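Undergrad: Predicted coordinates and the sequence they were generated for:
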Amino acid sequence: MFLVRNKTSDGSFSSKNDEVYHANFSTLPCKKGVRKNVYNGVLRGTGDKKGDKVLVKAFKSKETTEELCTKELERYKQAKSLGRTFNKLVPSPSNKVEFNVLLAVPVEKVAFTNCVRRSKNKVTAKEWVIIEENLGMDFKDFIQKDGTSVLIDPTSLDAFVHYSYHKSGGKLVIVGLRGVESETDNGYKLTCPVIHSYAQTFGDTDRGEEGIRKAFEHHRCTNMCYAMDRPQVKLSDNLKANET
């Protein structure tokens, strides 16, 4: 018995000319999200990441085009850029935030078993997919899409939400923070951020001004937040009670 997998075209996670990868990935999704199907994969190629486990993602409601993938990458680039400047301000490495590296490439070959499957969501040849590092079994939600924290006490992630608004000049806020917390005091490794912006330029999860307002209705400030700008929002009665 042998396993035939789908295969992506080559691409690179870095600017190094000798780092070229493709991913072999399963024909059946390991997870079905609201917007995307997720497949287990393995990197093949010439760089240091060869053999690493990855996740391959494809949109469910529509064919995953290069344009859709570009919008996803723009969110990650924005989050990574703000994460780098935020990390210069935090008091210790355990407070740092880091975002996953993404690669967007078209599918080159589709396994025969995938071709014969009767599914409207199956991956097809020439469709674009997103490849990212598999963060493992300890993956969890920290900050939800509406800015609600699932953690008991405020952390540097709450501060980063506020910082993203402040540093962008009030143009956006980054929420939907999910990933893993390092066991070696290296902070948080995150993926799938959601950005709400006044211009609504960050894909179909961007809820614009309403998303920003909701995020700050649910936001919990830390000691880092007090010198930061924030929008004027009307707190709900429950949130007022929590602040007193």
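TA: The structure has been received and is ready for your questions.

Undergrad: make it CA atoms for all contacts and neighbour counts henceforth
TA: OK.

Undergrad: Surely Tyr165 is within a helix?
TA: Yes - membership of Tyr165 in a helix is supported by DSSP: H, G, I helix; E, B strand; the rest coil.

Undergrad: which residues does it contact?
TA: Lys171, Leu172, Val173, Ile174, Asp229, Arg230 (CA atoms under 8 Å, 6 or more residues apart in numbering).

Undergrad: same deal with Lys234?
TA: Glu217.

Undergrad: any idea how far Ala58 is from it?
TA: Counting by CA to CA, to the nearest Å, the separation of Lys234 from Ala58 is 38 Å.

Undergrad: distance of Cys69 from Asp18?
TA: Cys69 sits 24 Å away from Asp18, going by CA to CA.

Undergrad: If you could redo that for Ser149, that was the one I meant.
TA: Plainly put, Ser149 is 41 Å away from Asp18 if you go by CA to CA.

Undergrad: swap in Gln232?
TA: With CA to CA as the criterion, Gln232 and Asp18 are 50 Å apart.

Undergrad: Comparing these two, which residue is more hemmed in?
TA: Asp18 (12 against 9; other CA atoms under 10 Å).

Undergrad: One more to weigh against that first structure:
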Amino acid sequence: MGAKPGILAFDSAPFGEGSSRLAFRCKVAEGNYKGFPTNTELVLKAMKPELYERGIRVSDRDVEMQRKAADLAQEFNRLMQPKKHGRSCNVHMLETKLGTMTGHKVTSTGKVIIRDGEGFLLEQMIIGEFDKFNSNSGWSCGTAKLPDFFSHWTWVHTGGRYLVCDLQGHRGRPGGPLYQGESYYYLLTDPAICSFERKFGITDLGKQGIKNWFAHHVCNELCETHGLVQARPASPMTMRSARATLIARRRSSYVDEMCHATC
């Protein structure tokens, strides 16, 4: 007999939300679900109903995008060996899995929030304070140098094909939760990748988005130390034209917003 399929239990009310998805606390109640064993604390992410109605879906493309970002983070750690106060400060990207809802998921008032057959994303719960570090339009919190440097590095390292941005998650510090034995680290989730081919969904703003991001990006001392200051897209847009295309804002921006701003 095969292993018993895993069973999930999760709240009917979201505990958080991003620009496009709702986040629900979730747990593997029984068995093994997509590689997550019993009692694993998870976050289940489903498309907001208003975006679902527009035909936007969670899919394998979201998993592929996060896997690509995770691969680049590992390469960044290997090549750059980032440190803080003389100790390693690596960038980690959470692994995500794609699941499918069986039966409608409804609120206590009967409102359908996840439909039967709808895809959703699963990843481990982040323990610790959650912060937003930069966005896909070029906004930066201004207090986290490594994420901005990592974003800039991904574009340089991939020869201009990919810019990993829209970075958010937990910044490790002494006295807080460890991750893989590290006190200093960035544990990130739900990034965006702006790609030359625009292959990663509604937050992939493509070539124009990459130029827009760099028009707002102010290189910090890490960019300077590693020689990235002059490594930017050819013929970068001025800040004035960048604002006319898409202003730098904290939340994730969508492809149709870029189109509306340029059409």
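TA: Structure received. Please read all numbers here as calculations on a predicted model, not as lab measurements.

Undergrad: which of the contacts of Tyr165 of the first structure are buried?
TA: When neighbours are counted using 16 or more other CA atoms under 10 Å, the contacts of Tyr165 of the first structure contain these buried positions: Lys171, Leu172, Val173, Ile174, Arg230.

Undergrad: What residue in the second structure is paired with the third one?
TA: When the second structure is aligned by TM-score structural alignment, Val173 of the first structure is paired with Leu163.

Undergrad: and what of the last one?
TA: Applying TM-score structural alignment, one finds that Arg230 of the first structure aligns to Arg232 in the second structure.

Undergrad: Settle this for me: that match is touching Asn212, isn't it.
TA: No - the pair Arg232 of the second structure / Asn212 is not scored as a contact, 11.1 Å apart, by CA atoms under 8 Å.

Undergrad: Neighbours of the closest residue to Asn87 of the first structure other than its chain neighbours, how many?
TA: Nearest-residue entry for Asn87 of the first structure: Lys96, 5.2 Å, with adjacent residues in sequence omitted and distances by CA to CA, 6 or more residues apart in numbering. Lys96 of the first structure: 24 surrounding residues under other CA under 10 Å.

Undergrad: thinking again about what came up before, can you show me which of the contacts of Tyr165 of the first structure carry over to the second structure?
TA: On the basis of both residues aligned by TM-score structural alignment, their matches' CA atoms under 8 Å, what survives of these in the second structure is Lys171, Leu172, Val173, Ile174.

Undergrad: Shouldn't the last one be within a helix?
TA: No - counting by three-state DSSP, Ile174 of the first structure falls outside a helix, being strand.

Undergrad: Was I right to think it contacts Leu190?
TA: No - look at Ile174 of the first structure against Leu190 with CA under 8 Å: they stay out of range, at 11.9 Å.

Undergrad: Helices along the second structure, start to end?
TA: For the second structure, the helices defined by DSSP state H occupy 49-52, 60-80, 145-157, 206-216, 221-225, 239-245, 255-262.

Undergrad: Just put these in CSV and tack on distance to Arg173 of the second structure.
TA: Output for the helices of the second structure, formatted as CSV (distance: least, CA to CA, whole Å):
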stretch, distance to Arg173 of the second structure
helix 49-52, 36
helix 60-80, 18
helix 145-157, 14
helix 206-216, 28
helix 221-225, 19
helix 239-245, 34
helix 255-262, 35
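
Undergrad: what's the most buried one of the ones you listed?
TA: helix 206-216 (a mean of 24; mean count of other CA atoms under 10 Å).

Undergrad: okay, it sits on what stretch of the first structure?
TA: Going by TM-score structural alignment: helix 206-216 of the second structure matches residues 208-218.

Undergrad: Report the mean deviation for the matching stretch after fitting onto the second structure.
TA: Stretch 208-218 of the first structure, aligned to the second structure and superposed, deviates on average by 1.1 Å (mean CA distance after the TM-score superposition for the first structure).
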